[in-house]
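> Pasting the sequence and the predicted model now:
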Amino acid sequence: MTTKTQNYSLKQRFLNSIIVLFLGMLFYLGITLVFFGSGIGNAYLIKNNSEKASSNLTAQKIRKNQQHKTTYDASKTESVSTVKLIKSQSQKAYSIGQVSIPAVNIHVPLFAGYGKNNQNLSYGVVTCLPNRSMGGNNNYVLAGHYMGSANAAVLDNLHLTKPGDLVYITDLRNIYLYRIKKISVEIKPNQIEVENNVRNKPMITLITCSDFNTSKYGYGANRTVAQGKLVGQASASITNLRIAELIKSKNKAYSAQNKLILTNKKVIHKSCPRAAAQPKFYQNQSFIKISIITFNIIFLIIISWLLIKIW
């Protein structure tokens, strides 16, 4: 009788353990699906990619990165997805600079074309056309994904820009300053004339999807396009890079707001003509990382406690 009871108890414990592990896995999978389905997860992945591509970047590395093979065939690009972002982590991207629009909290690495494996859009913004140069007498056309408003990752906040906002681009040798002149949110994908050069007009064009309001603009049916003109060039000194928010300051108390930058045209520009956008706490990459680690620890503790209680 005792042996049968012990065997039954052992079987019941084993069964209960399987149930706990199975339900735990379902719960964990559900949370994971919610995390990525909300857009926060994908934004987190692309920000991780961006940080990896931007780490330890130097002017010398940029020169070397410019030699890597790439493609400018937009027809081969794919919509952003979790699978695509994870896959891209094994496909190295070679940054050729940095882009910032402090007024709307845009800070992303820049890449030449879409990449040999069309991976570059999973890392940041890309140049859409060959033989165009930053700061040159041409229309410098850049494009990037819209990742959702949950966690500004690439050009998510482009539709929030206003005429007068400054766009900074650097190759870590020089910083090029563009001032936005106009923003449109209902540009059709086939309206490629926005990419055309305008004679004797050095300018920039930034393009992303107008998916911030799908009920009005549809999903992928319209583009947000911001265009501006070149207003100056400055040396890529550490001070100027920090003012332009092209690199992070090691001093957390440092603020670029209202600091000045001197360009080659002898015009002093404020780093941000209006208050720089402050990311929400849940848009902070460090906060998300800590939250993920904390959740995993708590989850493991709860599962372990339940298993110990069973046995």
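Looks like it arrived, so ask away.
> contacts, neighbours, all on C-alpha from now
OK.
> host element of L23?
helix 2-37 (DSSP states H and E).
> in that helix, what counts as buried?
Applying a neighbour-count criterion of 16 or more other CA atoms under 10 Å, the buried positions in helix 2-37 are 13, 16-17, 20-21, 24, 36.
> want to try CSV for these, with distance to Q285 as columns?
CSV is the format used below for the buried residues of helix 2-37 (distance: CA to CA, whole Å):
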residue, distance to Q285
R13, 41
N16, 38
S17, 35
V20, 32
L21, 30
G24, 26
F36, 15
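> Looking at those, which one is closest to N118?
Ranked by distance to N118 (CA to CA), the buried residues of helix 2-37 are led by F36 at 21.6 Å.
> next up, a second structure to put side by side with the first:
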Amino acid sequence: MTKKKQNYSAKNKLWASIRLLVSGLLFYSGVALIFFGSGLGNSYLVQLNAEQASSKLTAKKADQNKQHKTTYDASKTESITTKRLLTSRHKKAYAIGQIAIPAVNIHTPLFAGYGSHNQNLAYGVVTCLPERIMGGQNNYVLAGHYMGTYGGAVLDNLHLAKAGDIVYVTDLHYIYAYRIQSISFTIKPTQVEVENNVQKKRLLTLITCSDFNTSKYGYGTHRTVAQGELIGKAKATSKNLLAAELTGKQESKQTRKITLVTDKGHKTIAPQKQTSLIAQPSFFQNTRTLSTIIICLTILFLLIIIAALSKIWF
């Protein structure tokens, strides 16, 4: 009798295998839903979107991307959700450049407006107003979502910036360097005067939500606004792009300098080291690291299933 119980029939083995596979699939799906429904999952998805949009971006391609249809109607933008991020992956975004703030570990692609399907905010930072020129005598206004303290996506670290930090923006022809002069966390959405031009000033304004401290600033009720003034520009050579951390390659610890053309001649500066105040763990800054972890865990899960099936059948 004991021997008979130990030796399952083929039918019993088949049903046991089906139950195991269904249970495993449900467990894996549940974990995936929890991950991709979390702030960490959303941060991961938006960084994947950003990498996709900025991959192999050249000056010629950036110029071509400026011709694509877009919109500047901020009233039609939506909050970031997992569904929104996944949907946006089917709506291509066309990067027109890159932005970096080395001091607070911000590196993200730049897009013209909100996109033909309002998809651009799911990829990176966007220009808020048409006919404003990068590096021009105007207020170049950029905005991006605050994704949470999960991995430095988009402008998550902007609230850590301070006066004196350098913001680098490029159209892949030139790199424009702006020095932050002020930062505020209490700007209301109705205070659109921060977007105004200032006579004879070459300004940059960065805007995101102040959701890094909801107990103090509420959820979506205040904006973090950093404003800076142009201090110079440089040709977007491969050396200069790397020095300004505009290539996506920040792994080198070698100090690189960039020489800017200013109104008073030339000035050589080195991108600042990252502040020690960064809350987001750098472990998740590189999506490839997290992708590798996901792949390894998936392989481990499959090996466990295979082992369990082997125990049933052999």
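That came through fine. What you see is a predicted model, and the numbers here were worked out from it, not measured in a lab.
> Can you give the structural similarity as a TM-score?
For these two chains in superposition, a TM-score of 0.92 is obtained (TM-score structural alignment, normalised by the length of structure 1); 307 aligned residues with a CA RMSD of 2.2 Å.
> circling back to that earlier point, superpose on structure 2 and give me the mean offset of the helix or strand following the helix holding L23 of structure 1.
Moving toward the C-terminus from helix 2-37 of structure 1, the next helix or strand (DSSP H and E) is helix 40-54. Comparison of helix 40-54 of structure 1 with structure 2 after fitting gives an average deviation of 1.2 Å (mean CA distance after the TM-score superposition for structure 1).
> Show me where structure 1 has its strands.
95-101, 106-111, 125-127, 139-143, 166-170, 174-187, 203-209, 223-235, 260-262, 268-270 (DSSP state E).
> how deep is N213 of structure 2 tucked in, by neighbour count?
Neighbour count for N213 of structure 2, taken as other CA atoms under 10 Å: 12.
> Which residue in structure 1 aligns with it?
Alignment note (TM-score structural alignment): N213 of structure 2 maps to N213 of structure 1.
> so how far is G24 of structure 1 from that match?
The gap separating N213 of structure 1 from G24 of structure 1 is 36 Å, by CA to CA, to the nearest Å.
> Kindly report the same for R132 of structure 1.
R132 of structure 1 is 53 Å from G24 of structure 1, where distance means CA to CA.
> what sits against the residue lying closest to N120 of structure 2 once chain neighbours are set aside?
Leaving out its chain neighbours, the residue that sits closest to N120 of structure 2 by CA to CA, 6 or more residues apart in numbering is Y114, at 5.0 Å. Going by CA atoms under 8 Å, 6 or more residues apart in numbering, Y114 of structure 2 touches 70-74, 77, 120-121, 126-128.
> Was I right to think I303 of structure 1 contacts F22?
No: I303 of structure 1 lies out of contact with F22 (CA atoms under 8 Å); the separation is 10.6 Å.
> where do the contact lists of those two overlap?
Counting by CA under 8 Å, 6+ apart, nothing touches both I303 of structure 1 and F22.
> May I see the strands of structure 1 organised as TSV, with mean neighbour count added?
TSV is the format used below for the strands of structure 1 (neighbours: other CA atoms under 10 Å):
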stretch	mean neighbour count
strand 95-101	26
strand 106-111	26
strand 125-127	26
strand 139-143	24
strand 166-170	26
strand 174-187	20
strand 203-209	26
strand 223-235	22
strand 260-262	17
strand 268-270	16
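> Can you lay out those strands as JSON lines showing distance to Q6 of structure 1?
Shown next, in JSON lines, are the strands of structure 1 (distance: least, CA to CA, whole Å):
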{"stretch": "strand 95-101", "distance to Q6 of structure 1": "64"}
{"stretch": "strand 106-111", "distance to Q6 of structure 1": "62"}
{"stretch": "strand 125-127", "distance to Q6 of structure 1": "64"}
{"stretch": "strand 139-143", "distance to Q6 of structure 1": "67"}
{"stretch": "strand 166-170", "distance to Q6 of structure 1": "72"}
{"stretch": "strand 174-187", "distance to Q6 of structure 1": "70"}
{"stretch": "strand 203-209", "distance to Q6 of structure 1": "64"}
{"stretch": "strand 223-235", "distance to Q6 of structure 1": "68"}
{"stretch": "strand 260-262", "distance to Q6 of structure 1": "78"}
{"stretch": "strand 268-270", "distance to Q6 of structure 1": "78"}
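> between those strands, which one is nearest to N284 of structure 1?
Set against N284 of structure 1 and scored by CA to CA, those come closest in strand 106-111, at 12.7 Å.
> other SSEs contacting that closest one?
Strand 106-111 of structure 1 is packed against helix 40-54, strand 95-101, strand 125-127, with contacts defined by 3 or more CA pairs under 8 Å, 6 or more residues apart in numbering; DSSP states H and E.
> List just the one of those that sits closest to K266 of structure 1.
By CA to CA (comparing all of these), the closest turns out to be strand 95-101, at 21.4 Å.
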